[in-house]
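**Student:** pasting a predicted model and its sequence here:
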Amino acid sequence: MTIKQTTLGGTAADVHVGRVAEGLMLMTWKANPVPDEQCFETIKTSIDNGCTFINSGEFYGINPPEANLELVARFIAKYPAYKDKFFLSVKGGLMNMAPDASEENLRRSITNINAKLGGKKLDLFEMARVDPKVPIETAIERLEKLRLEGLFGHIGISEASADTLRRASKVAKIAAIEIEISPWSWEEETKKVIAAAKELDVAVIGYSPLGRGFLTGTITSKDQLDDGDFRKHHERFQDENLKQNLKLADALKAFAEKKGLTPAQLCIAWVASLGPKVIPLPGSSHPKRLLENIAAADVVLTEEESAEIEKIIEANPVSGGRYSGHAAKLMWG
């Protein structure tokens, strides 16, 4: 099958990608990375079915941090015919896992990404987080300079507010903004970003549309998670919070069953329904699960169904923060 397509925004307004994207993060950002052949088969399945927006990160690995980029390079080396068949977005711009929008670090990051990719073009460079020490206007000026040098194709930002997006867009054209969107991450600022992006013709990439896997309905206790799984320490997966959050997961599962969908498909379809350029970004390392996810691109929710999902979200408030500690301070930069 070939899933429905849409376009990105800004300088990438003529770039067509699938209505559902594919995230590679959890193929490598774990104690025991997924075997190459399984990853390769999943990536091939994604591209072959029109799911051509592929998302990676400079730091999506434990040892080394660039393990995800190296995975992409190995995929291209084994399947060179696929090199130009997908649009690659990479998050970077961190130094010691903290945002650093100095020109020196942005150039270092982009150069490092390009060096690791094995000849694949870096289509979209996303600042992984907004640097609170640098005005967004200055950061975007620096990125535009590097873009015009031919180091990458288009500018993206991640985990940014609507106001930040507006300010950034006055300096250069932004192709995409990546924010967390799911029934358990549906905040007022989320709605403002989607509205601003529509006005500015910027695509919205919705990461974690399945609530870090929780909304699939398969996790009922943090004890099910491996010791190295970062979710084991996440606020929303702690005992009392998880107990409350199961109410949302269970309600969504019941609604999905009535519509003949999996909970994952319902959540992905709901995110996609939020706008023609709102692109859900789930991640899977299994071809079968990936096909299940991208089939959600063909799901149409009626106004009544969307309203019912809104009621479910309102009736089952999420317990626990999206992030904690230092990471929480960088939300909505």
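**Tutor:** Arrived safely, thanks for sending. On a predicted model such as this, the values are computed, not experimentally measured, just so you know.
**Student:** contacts, neighbours, all on C-alpha from now
**Tutor:** Will do.
**Student:** count of neighbours near residue 78?
**Tutor:** When neighbours are defined as other CA atoms under 10 Å, residue 78 has 11 of them.
**Student:** sorry, wrong one. I was asking about residue 257.
**Tutor:** Residue 257, neighbours per other CA under 10 Å, totals 12.
**Student:** what do you get for the one 4 residues further on?
**Tutor:** Here the number of neighbours of residue 261 (other CA under 10 Å) works out to 19.
**Student:** separation between it and residue 298?
**Tutor:** 12 Å (CA to CA, to the nearest Å).
**Student:** pull the longest helix from the protein.
**Tutor:** The helix that spans the most residues within the chain, counting by DSSP state H, is helix 239-259.
**Student:** okay, buried residues for it please.
**Tutor:** Under the neighbour-count criterion of 16 or more other CA atoms under 10 Å, helix 239-259 has 241-242, 244-253, 255-256 buried.
**Student:** same for it, what does it pack against?
**Tutor:** Here helix 239-259 touches helix 263-272, helix 303-315, going by 3 or more CA pairs under 8 Å, 6 or more residues apart in numbering; DSSP states H and E.
**Student:** so of those, which one's packed in deepest?
**Tutor:** Among these, helix 263-272 has the highest mean neighbour count (mean count of other CA atoms under 10 Å), at a mean of 26.
**Student:** off-centre distance for that helix?
**Tutor:** Remark: helix 263-272 is offset 14 Å from the chain centroid, using CA atoms, centre = their mean, to the nearest Å.
**Student:** work out which residue lies at the spatial centre of the protein.
**Tutor:** A centroid search over the chain (CA atoms, centre = their mean) returns residue 207, at 3.1 Å, as the residue closest to the centre.
**Student:** just to revisit the earlier point, ok, so of the buried residues of helix 239-259, who is nearest residue 213?
**Tutor:** For those, the minimum distance to residue 213 (CA to CA) is 10.3 Å, reached by residue 249.
**Student:** structure two is appended below for comparative analysis:
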Amino acid sequence: MDKRELGSQGLEVGSQGLGCMGMSAYYGATDEAQSLSTIDRALELGVTLLDTAESYGPFINEQLLGRALAGRRDTAAVATKTGMEITDDGRMVGLNSRPEYLRHALDRSLRHLGTDYVDLYYLHRIDPGVPIEESIGALSELIEQGKLRHIGVCEASVQTIRRAHAVHPLTAVQTEYSLFERGIEHDGVLDTLRELGIGLVAYSPLGRGFLSGAITSPDDFDEDDWRRTDPRFQGANFDRNLEVVREVRRVAAAKDVSPSQMALAWVQHQGAVAIPGTKRRRYLEENVAATEITLTADDVTAIEAVAPHGVVTGDRYAPEGMGFLNG
């Protein structure tokens, strides 16, 4: 796999990463042996950016990744996240980006990951009760201490990104970006990242699996799969969005690739590092093959004709989740 510099602060990663969240939480049944095998295969294929967070479990996903990388820490760029306060016994409290919590959380993440540094440390969501300057200032001190190497923020507004970057250069902004979610092209975020030399890490680049073409009914989900609460997968929204997926499938078939590969190639074409999540080696291998796809101008035109901005029906999250976006 080709490598690319993520942002302009010297972090080099494979051109596609791996989202590890679903290996431990939110997407139904989990299987640790299967997940460890998938991570092994990812590293073999040149995937280096492995994405987790303290809230995934909580803690379980970081611990899984720590076991996966035992004895070979230097083969991966580990990204984890903080800013959603969690007690040491795993109780979720709420947003907290105060410096004292960030210091405590990073030390705890290092223990769970079995490492003495994190390559990329994100504020998972923006805490409106703490000036972003204070939070980024605390993280920059942790860089000086050698506990982390690069700083990022997730789901942040243009104003927040600029204020954060002025305190310490950001390496990456992580946000949802896909053929189903193109908001950053229209709210100034994408232009700002390009102006400031900040990398874009795209989570849910397959529209939470919708763009794979494998989901044909909400009944495809396990009972504990959180997508059952996602507005885009409910009622009439599901039916309308499935029509979009069928159109993406048609365009992909014309290029003799899968809809997943087409969707991932498009994200890569925009200059982002996608972090599709999967628990299974066969899906990982299909996703990684998308890094070999080159899109022509005609391809991009055809893709964007069937998946323009705003084509998807339904909000990204249930109402309680929408309030944490664009912080």
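**Tutor:** Arrived safely, thanks for sending. Note that the coordinates shown come from a computational prediction; the quantities given were computed from them, not determined experimentally.
**Student:** aligned counterpart of the residue nearest to the centre of structure 1 in structure 2, please.
**Tutor:** Under the alignment (TM-score structural alignment), residue 207 of structure 1 pairs with residue 203 in structure 2.
**Student:** for the nearest residue to its match once chain neighbours are set aside, grab the count of nearby residues.
**Tutor:** Among residues not flanking residue 203 of structure 2 along the chain, residue 176 sits closest, at 4.8 Å (CA to CA, 6 or more residues apart in numbering). By the measure other CA under 10 Å, the count of residues near residue 176 of structure 2 is 22.
**Student:** Three-state assignment for the counterpart of residue 317 of structure 1 in structure 2, please.
**Tutor:** Residue 317 of structure 1 maps onto residue 311 in structure 2, with residues paired by TM-score structural alignment. For residue 311 of structure 2, the secondary-structure state derived from DSSP: H, G, I helix; E, B strand; the rest coil is coil.
**Student:** ok, now which ones touch residue 134 of structure 2?
**Tutor:** Each residue near residue 134 of structure 2 by CA atoms under 8 Å, 6 or more residues apart in numbering is listed here: 98, 99.
**Student:** what lines up with it in structure 1?
**Tutor:** So residue 134 of structure 2 corresponds to residue 138, using TM-score structural alignment.
**Student:** so residue 280 of structure 1 sits against residue 19, correct?
**Tutor:** Yes. With contacts counted by CA atoms under 8 Å, residue 280 of structure 1 reaches residue 19, the gap being 7.3 Å.
**Student:** overlap in contacts of those two?
**Tutor:** The contact sets of residue 280 of structure 1 and residue 19 overlap at residue 272 (CA under 8 Å, 6+ apart).
**Student:** pick out whichever of the two has more residues nearby.
**Tutor:** Neighbour comparison, residue 280 of structure 1 and residue 19: the larger count goes to residue 280, with 36 against 28 (by other CA under 10 Å).
**Student:** grab the nearest non-local neighbour of that one.
**Tutor:** residue 206 (4.6 Å).
**Student:** can you confirm the one you found is in a strand?
**Tutor:** Yes. According to three-state DSSP, residue 206 of structure 1 belongs to a strand.
**Student:** of the helices and strands packed on helix 239-259 of structure 1, which is nearest residue 54 of structure 1?
**Tutor:** Closest to residue 54 of structure 1 of those is helix 263-272 (CA to CA; 16.1 Å).
**Student:** can you list contacts of the following helix or strand past that closest one?
**Tutor:** Sequence-wise, the next helix or strand downstream of helix 263-272 of structure 1 (DSSP states H and E) is strand 278-281. Here strand 278-281 of structure 1 makes contact (CA under 8 Å, 6+ apart) with 19-23, 181, 194, 203-209, 268, 271-272.
**Student:** where in structure 2 does the very next helix or strand once past strand 278-281 of structure 1 fall?
**Tutor:** Using DSSP H and E, the helix or strand that follows strand 278-281 of structure 1 in sequence is helix 287-294. Mapped onto structure 2 using TM-score structural alignment, helix 287-294 of structure 1 spans residues 281-288.
**Student:** isn't the residue nearest to the centre of structure 1 up against residue 180?
**Tutor:** Yes. In this structure residue 207 of structure 1 lies within contact range of residue 180 using CA under 8 Å: 4.7 Å.
**Student:** disregarding residues adjacent in the polypeptide, which is nearest to residue 66 of structure 2?
**Tutor:** Nearest to residue 66 of structure 2 is residue 113, by CA to CA, 6+ apart, at 4.0 Å.
**Student:** residue in structure 1 matching that neighbour?
**Tutor:** Using TM-score structural alignment, the equivalent of residue 113 of structure 2 in structure 1 is residue 117.
**Student:** with residue 192 of structure 2 instead?
**Tutor:** In structure 1, residue 192 of structure 2 lands on residue 196 (TM-score structural alignment).
**Student:** distance check, that match against residue 101 of structure 1.
**Tutor:** For residue 196 of structure 1, the distance to residue 101 of structure 1 equals 23 Å [CA to CA].
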